[in-house]
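1. Make a model of this:
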Amino acid sequence: MLNKKRNKLLFLTLTASLSAASLAACSPQNQSDGKTAGSASAPAPAASASTQAAAPKPQLKSLQIWQKDDYNTYPVAKFLEEKTGYKVQYDMLPQDKPQDKLNILIASGEPYDAITTTGTTDFKALYSDYAKKGALTDLGPLIDKYGPNIKAAVDPAVLEAAKIDGKLYAIPTKSIPNVIASLYIRQDWLDKVGMKAPTTLDELVEVLKAFKEKDPGGNGDKNIPFTIRGDNFFVDNIVGAFGMPNFWNDVNGKLTPRIMDPAYPEYVKFMSELFKQGLLDKEFAANKDATAKEKFTSGRAGMILMNWSDVPNIADALTKNVPAAKALYIPALKGKDGKLGLSATQGFDRITYVPKASKHPEDAVKWLNAKLEPETFKAMAIGEENKHYTFKDGQYSPINPIFTDERNQANNFLTGSDDKNYPTYWQARVRKDMRLFDAWNFINRTEPANTRISDPLGFAPYLPEFSKSFQQLNTMVGDYTTKLIFGAEPLSGLDAFIAKFKAAGGEASYKEVNDWYAKAKK
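-> Got it, this is the predicted structure:
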């Protein structure tokens, strides 16, 4: 999590240079008379049509998120230059501490024409700060004039969510709403104990008891019915059966963190019982991600919480150790009163803005708009049909190795997306390996739509109190929940812990989140 105080100090220290640079560059043409695009002064005489047609487009300068290959030599860069007519110099933020580097570049007035960052909480905080401090270009008027493709492609609700104080300073790239993780189980173990994949919490307990008592893996005292890594104290799928699939969930019209949710004690009791009965890995709190995966792929564990993106690697490692092994995702589990749910991502995958220091803000918007011309966007994202992909029965499938070589990192060139069609184009990426596709498809398409519960805070604006304390509070709750599951703390102390949680920023976060939520629901 970004150290916001340190970054604010850095920003203030360099404000003078930012102001000087932004004042010098605030005109789209950086004209010597200092007039801006919004000036009421009489416009200069219009150039003739032939002069306008012949005028060369300026070279633009774009700052991107880190990727492993040089943007300038990646095939997508050349493709975009040919299609948009703009030559672009691409620079990258560092992989380590990118926020610090970005603060320096913004404050020093480095004349980037477009800057793309991830849409995570820390970068949303920076975006908000920059906009409020006058470091970014208001894109609204420019998009009205030069951005018809932007308006047609980007979900209006997403554009609205990106506004700061009523003005749009960035073009957001919408996250594809995917379920990321669920419970992955040994199908061959189920077959050996004569059971089907569980669909309820009660059935899950019975399956895990059978895994323990009948030892279908032949592990003896090393047998582990269910393993997770140590920071998975809220287990996806199980926690959804208690009506708490996301960090914050709607409880009687109020967004409520899990620790304050009335269902929290019942969830803890359930997990504690799994632990007491030897159904949950007794070493789970110490497990790193690699440790939990090793226990599963070695054949010692019958079930694991896992991201679908890991399926091919996990399947390869498992069958190497246990050639006859088979594994799959279980359905969304139903709990009391039929509650169920898997957390689905929602929000900004990345955001792109034009700093005031840009020498070519109008051309920057024209370039961003040209990238969202429908056919240009499609070819940028997944390439050329019958060269990079095939299209059959409404499905896009990659042609490898050229798809991986020339489009695998195309997502890093996105500056807004065709929100209606991109989720379908994107599926070409998960068809690189049909095991990957089958895993993603089951929890994101085969399972009923009501099992996927979107994060209600996904499109929330930057919330200072919430952002400041989120990581600390999450750590507090995680440590406490783990102790409850282990039996190291009595559940009778919950009220006292909630009081500490509120005092540490939880109460301020709750108020801020729900002030926003009340307005968002209208």
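
2. can we go C-alpha only for contacts and neighbour counts from here?
-> OK.

3. neighbours around residue 157, how many?
-> 9 (other C-alpha atoms under 10 Å).

4. part of a helix, is it?
-> Yes - remark: residue 157 belongs to a helix, assigned using DSSP: H, G, I helix; E, B strand; the rest coil.

5. if I look at it, how far off is residue 433?
-> Distance, residue 157 to residue 433, using C-alpha to C-alpha, to the nearest Å: 33 Å.

6. How about residue 287?
-> Taken as C-alpha to C-alpha, the span from residue 287 to residue 433 is 28 Å.

7. Looking at the two, which is more packed in?
-> When residue 287 and residue 433 are compared for neighbours, residue 287 comes out ahead with 19 against 14, by other C-alpha under 10 Å.

8. okay but the more buried one is in contact with residue 230, surely?
-> Yes - under the criterion of C-alpha atoms under 8 Å, residue 287 makes contact with residue 230 at 5.0 Å.

9. And the strands in the stretch 251-400 of the chain?
-> 254-257, 303-307, 327-329, 342-344, 348-353, 389-392, 395-398 (DSSP state E, counting those that start in this stretch).

10. Take these and lay them out in a markdown table including mean neighbour count and distance to residue 196.
-> Shown next, in a markdown table, are these (neighbours: other C-alpha atoms under 10 Å; distance: least, C-alpha to C-alpha, whole Å):
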| stretch | mean neighbour count | distance to residue 196 |
| --- | --- | --- |
| strand 254-257 | 20 | 34 |
| strand 303-307 | 21 | 14 |
| strand 327-329 | 21 | 12 |
| strand 342-344 | 25 | 20 |
| strand 348-353 | 23 | 37 |
| strand 389-392 | 14 | 34 |
| strand 395-398 | 21 | 31 |
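
11. Now show me the structure for the sequence below, then we'll compare the two:
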Amino acid sequence: MKNKKLLAVLPVMTLLISTVVGCESGSKKEGQPTSTAAATPSASPVTLTVEVFDRGVQGQPDLNNNTWTRYINENFGKPNNAVVKFVPVPRSQEIDKLNVLMAAGEAPDISFTYDSATVSRYAKVNGIIQLDDILAKHGKELTNYLGKTVLSYGLFGGKQMAIPAKRTSLAWNGMFIRKDWLDKVGMPVPTTRDELYNTLIAFRDKNPGGVDRVIPWGLAATGMNYNYGNLGESFWGKQSEEEFVTTPSWLRPGNKDALKFLNKLYNEKLISPDFALDKTAKQADADVTNGKVGFLIANWDYPLRQSISEPLKANVPNANFVPIDTFKNSEGKYKKIAYNENGVNIFIPKSSKNAELAIKYLNWMSDPKVLFFLQYGQEGVNHKMVNGIPQVINQTGDNMQTSNLNLDLTLVVNGVELGDPQKNIKALAASAPGLEDAAEKSYKINTTDTYTNFFYDTPSESNIKFGKTLGDMDKQMTDKLIVCKPAEFDSLYDKLVAEYMAAGGQTVMDENVKIYKAMQSNKK
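-> From the prediction side, this is the model:
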């Protein structure tokens, strides 16, 4: 089902889920975990600083004073004579902001990023603390919870420099289409690229929603939560495993044709006209919730989430997004990327004076009761049990979670954690009330015919040096190629790719080959 040997570099999509959940806290409730041993009460409390993403969610509570932060300080802070202070970092600028904080020696005691190249760079310059000894002393439960495979993603040069979160949900992107629009234009669910193209034309010409400025395919700027999914995979030609793993996507056979297809769609007014200017995805969200969009690709459950589905239903009661699989390749497969078992990379900056307390905090968090409370809160107040699965019932005020299931606070896990994979899937689907069947179907589609990013067990010096620059170029190149005039596409593609390779792409590729060959040799 999933080939974990494939793919070296793909853009990392951010899971921006705005499901909001809540709970009561303050005093210890029944079912809350036993806290760690108390420190000497006469000593002054130690301040443990922890990074938290500021996602700019409308109506969000104080990120340092809400139901969840008070619970953390009551159940971990007080018994350890500590105050846990959260340091907000804008989600859209997290790497740039983190670099500034690290350079100034002001990064939080517990910092994190989804970008492994950034962690590699910090490890290379001796900017973060090696964690092997501290984990052995204070992280027994944490180590047991994550397991050897997940922890291996945090090894750099054979040393534990980061603590990867366990990812329980492996689905990445998802494709959705307005079934009510299909019914109005008399067309079936598209199952191939050509069928989708014809459907988008029908949406444009017939405007089945009767809206002003119909948008057949809703997009935002590259890197935001509206994207192209596995369109590229449906064009890719054959490569050896080594070529596929080490070669940037720009040189992959068929990649140019995939971008040319998107350029064709844009110039035929089948894609959001101003998508390249939408660098927050707010315009795309507005277009979707106002019923203007017929097809989109985003996170595997995005239009089913309450933050999208509820305003859409209020504006267009009959709107009905359904999951589909439409980008079939030449082998008749719907190849698509899925997440690896690891999630966000947690690390402790060298400037931290509280490394042991930081590991104790993560160790405390790995307790199943702590994770459950932070994700779902108190039964009867923040969730109810339905067929053994918790369902959210309070999502406002101090109980609001600015990321799905408090992703930004439950750092040791990315995704729901109920201790059983099938329950986890049911719980994920339950976050889309009334649309549970569609959510389960989408999860199944997007965990079939999948591959994952290839994990290099040795830090790439060139990727550390050029990774950020090349990542920024990736986004700019893609957007430029989609919106250019068709007659200019071929020459522009070749020019931009040459610039990309000269800016570090060739160096990264050469080192990828070197590391890959060494890894294969070590297996013999």
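
12. Let me see the TM-score of these two.
-> Aligned and superposed, the two chains score 0.71 in TM-score terms (TM-score structural alignment, normalised by the length of the first structure); 459 aligned residues with a C-alpha RMSD of 4.3 Å.

13. how about the strands of the stretch 251-400 of the first structure, which one is nearest residue 104 of the first structure?
-> For residue 104 of the first structure, the closest of the strands of the stretch 251-400 of the first structure is strand 348-353, at 16.1 Å, according to C-alpha to C-alpha.

14. what about the longest helix in the second structure?
-> helix 461-483 (DSSP state H).

15. Name the residues of the helix or strand that comes right after it that are buried.
-> Downstream of helix 461-483 of the second structure, the next assigned helix or strand under DSSP states H and E is helix 489-500. Neighbour counts over helix 489-500 of the second structure (16 or more other C-alpha atoms under 10 Å) mark 489, 492-493, 496-497, 500 as buried.

16. would you list every one of the helices in the stretch 101-250 of the second structure?
-> Secondary structure of the stretch 101-250 of the second structure (DSSP state H, counting those that start in this stretch): helices at 116-124, 132-138, 140-152, 179-185, 193-206, 231-235, 241-246.

17. Could you list the residues in contact with the longest one?
-> In other words, helix 193-206 of the second structure. 181-182, 185, 187, 190, 214-217, 269-270, 294-295, 326-328 (C-alpha atoms under 8 Å, 6 or more residues apart in numbering).

18. Drop anything exposed from the residues you listed.
-> 181-182, 190, 214-217, 269-270, 294-295, 326-328.

19. now, the most widely separated pair of those?
-> Among these, 214 and 328 lie farthest apart (C-alpha to C-alpha), at 26.3 Å.

20. residues contacting the residue nearest to residue 466 of the second structure when sequence neighbours are not counted?
-> Using C-alpha to C-alpha, 6 or more residues apart in numbering and skipping residues adjacent in sequence, the residue nearest residue 466 of the second structure is residue 504, 5.7 Å away. Applying C-alpha under 8 Å, 6+ apart to residue 504 of the second structure gives the contacts 462, 466, 470.

21. Quick check, residue 492 of the second structure in contact with residue 482.
-> No - counting by C-alpha under 8 Å, residue 492 of the second structure sits too far from residue 482 to count as a contact (10.7 Å).

22. Give the other helices and strands that the helix or strand hosting residue 507 of the first structure contacts.
-> Secondary structure assignment for residue 507 of the first structure, by DSSP H and E: helix 507-520. With contacts taken as 3 or more C-alpha pairs under 8 Å, 6 or more residues apart in numbering; DSSP states H and E, helix 507-520 of the first structure sits against strand 254-257, helix 464-486.

23. Most tightly packed of those?
-> Of all those, strand 254-257 has the most neighbours on average by mean count of other C-alpha atoms under 10 Å, namely a mean of 20.

24. Tell me roughly how far it lies from the second structure on average.
-> Its matched residues in the second structure lie on average 2.8 Å from strand 254-257 of the first structure after superposition (mean C-alpha distance after the TM-score superposition for the first structure).

25. okay, and that strand goes to which residues in the second structure?
-> Residues 245-248 of the second structure are matched to strand 254-257 of the first structure when aligned by TM-score structural alignment.

26. Likewise for stretch 184-204 of the first structure?
-> Taking TM-score structural alignment, stretch 184-204 of the first structure hits residues 176-196 over in the second structure.

27. List the contacts of residue 51 of the second structure.
-> Residues near residue 51 of the second structure by C-alpha under 8 Å, 6+ apart: 86-89, 108-112.

28. now, which of those sits nearest residue 265 of the second structure?
-> residue 89 (36.2 Å).

29. hang on, the closest one in a helix?
-> No - Residue 89 of the second structure: not assigned to a helix; according to three-state DSSP it is strand.

30. what do we get in the first structure for it?
-> Aligned partner of residue 89 of the second structure by TM-score structural alignment: residue 95.
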